[in-house]
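Trainee: Build me a model:
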Amino acid sequence: MRNWLYILDPKKNQMDGGPSTPRHVLALAQTSPRQDWWLSVPRHMQRGDRIWIYFATPEKKVAAMGYVEDEPYGVTWDAKYPWRFSATLHEQATRALHNSPVKLAEMTNQHPQGVTLVKSQDLPLLLKRAGL
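Mentor: A predicted model of the protein is given here:
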């Protein structure tokens, strides 16, 4: 199982018709947890990998978590994000992270960009805050 840091920018991205804010993502975890996610380049994601959702603004923090459901697949209709994958938000972990997020200042990776693997030094803190 790999752990991915997935970056959302609430100013640029929408999810399921709403803003990609921690509050909206928590609501999705409760009502519609399986979501399609987008990538600009393919990643070696596999079913069961975790995605840790990092919100880029206004407060830089990890405040949600989900599990990858399928490997990324290509789409032809989106030149900016030509790859998609499905992931299911983990309601309890997302709630725990929403209540006690991991802030950027607490992480080893001080310049997260795009979608990248979680640094091994950051994983214990993420798991603890998520209640896993």
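
Trainee: Please make it C-alpha for all contacts and neighbour counts, starting now.
Mentor: OK.

Trainee: Tell me which stretches of the chain form strands.
Mentor: According to DSSP state E, the chain carries its strands in the segments 3-8, 14-15, 18-19, 34-39, 50-55, 61-68, 73-74, 83-89, 102-103, 115-117.

Trainee: Residue 118 against residue 4, yeah?
Mentor: Yes: using Cα atoms under 8 Å, residue 118 and residue 4 qualify as a contacting pair, with a distance of 5.3 Å.

Trainee: ok, back up a step: can you say which of the strands of the chain is nearest to residue 126?
Mentor: The minimum distance between residue 126 and the strands of the chain falls on strand 102-103, with 6.7 Å, by Cα to Cα.

Trainee: Now do the closest one: which elements does it pack against?
Mentor: strand 61-68, helix 123-130 (3 or more Cα pairs under 8 Å, 6 or more residues apart in numbering; DSSP states H and E).

Trainee: and residue 22, what does it touch?
Mentor: Listed by Cα atoms under 8 Å, 6 or more residues apart in numbering, the contact set of residue 22 reads 55, 63, 64, 98.

Trainee: How about residue 29?
Mentor: By Cα under 8 Å, 6+ apart, the residues touching residue 29 are 88, 89, 90, 91, 94.

Trainee: Enumerate every residue touching the last one.
Mentor: Taking Cα under 8 Å, 6+ apart, we find residue 94 in contact with 26, 29, 63, 64, 65, 66, 130.

Trainee: if I look at residue 92, how far off is residue 66?
Mentor: When distances are taken as Cα to Cα, to the nearest Å, residue 92 and residue 66 turn out to be 10 Å apart.

Trainee: Here is a second sequence; please produce its structure as well for comparison:
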Amino acid sequence: MADWIYILNPLRDVLDQEPCDKEKILGLAEEDPEAEFWLSRRNRMVPGDRVWFFFTSPDAAVAAVGEVDEEPRLDSEAGDGSYLVPVTLLTEATKALYRAPVGRDELGLGQVRSVQKVKPAALPLLLERAGL
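Mentor: Now for the predicted structure:
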């Protein structure tokens, strides 16, 4: 199993035509936790991997987590070579992270890409804050 950081910029990223901010993802986790997220490239995600959602603003922090349901697949509707990955948001862990997010400094993130692996030193803190 691998752990991934997925970067969301609420000023740019949308889900169901709404800004993809912490409140939107928390609401999904509580009401409809199965979602698909866009990837610019396939990555090597497999079922069971965790996806930690890092919100770039207003406070740069991880405030949600989900589990990969299926390997990423080509987004045939987009026609641009992008992928979709089905993820189930973990409701209780997302609630815990929403209340006590893990900040950028705590994660030791340098340059931020759309998706990257969690640094091994940051994983224990993420798991603790999420109650996992």
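
Trainee: Nearest approach to residue 107 of the first structure belongs to which of the helices and strands packed on strand 102-103 of the first structure?
Mentor: Taking Cα to Cα as the measure, these were each checked against residue 107 of the first structure, and helix 123-130 came out nearest at 8.5 Å.

Trainee: Report the inter-axis angle for that closest one versus strand 61-68.
Mentor: On the basis of axes from the mean of the first three to the mean of the last three Cα atoms, to 10 degrees, helix 123-130 of the first structure is oriented at 90 degrees to strand 61-68.

Trainee: Which strands or helices does helix 123-130 of the first structure pack on?
Mentor: For helix 123-130 of the first structure, the helices and strands in contact under the criterion 3+ Cα pairs under 8 Å, 6+ apart are helix 91-99, strand 102-103.

Trainee: Tell me which of these is the most buried.
Mentor: Mean neighbour counts were taken over these using mean count of other Cα atoms under 10 Å, and the top value, a mean of 21, falls to helix 91-99.

Trainee: how about that one, which residues of the second structure does it hit?
Mentor: The counterpart of helix 91-99 of the first structure in the second structure, counting by TM-score structural alignment, spans residues 91-99.

Trainee: so how far is that stretch from its chain's centroid?
Mentor: Per Cα atoms, centre = their mean, to the nearest Å, the displacement of stretch 91-99 of the second structure from the mean C-alpha position of its chain is 13 Å.

Trainee: ditto for stretch 98-108 of the second structure
Mentor: Relative to the chain's own centre, stretch 98-108 of the second structure is displaced by 13 Å; criterion: Cα atoms, centre = their mean.

Trainee: cool, stretch 60-73 of the first structure as well?
Mentor: Taking Cα atoms, centre = their mean, one finds the center of stretch 60-73 of the first structure at 4 Å from the center of the full chain.

Trainee: Return the set of buried residues in that stretch.
Mentor: Along stretch 60-73 of the first structure, these residues count as buried under the neighbour rule (16 or more other Cα atoms under 10 Å): 60, 61, 62, 63, 64, 65, 66, 67, 68, 69, 71, 72.

Trainee: and which of these is nearest to residue 18 of the first structure?
Mentor: Once Cα to Cα is applied, the member of the buried residues of stretch 60-73 of the first structure that ends up nearest residue 18 of the first structure is residue 64, at 15.8 Å.

Trainee: Distance of the nearest residue to the closest one once chain neighbours are set aside relative to residue 42 of the first structure?
Mentor: Nearest in space to residue 64 of the first structure, with sequence neighbours left out and distances taken as Cα to Cα, 6 or more residues apart in numbering, is residue 94 at 4.1 Å. Residue 94 of the first structure sits at a distance of 25 Å from residue 42 of the first structure (criterion: Cα to Cα).

Trainee: and the equivalent of residue 28 of the second structure over in the first structure, what does it touch?
Mentor: Structural alignment (TM-score structural alignment) places residue 28 of the second structure against residue 28 in the first structure. Under the criterion of Cα under 8 Å, 6+ apart, the contact partners of residue 28 of the first structure comprise residue 89.
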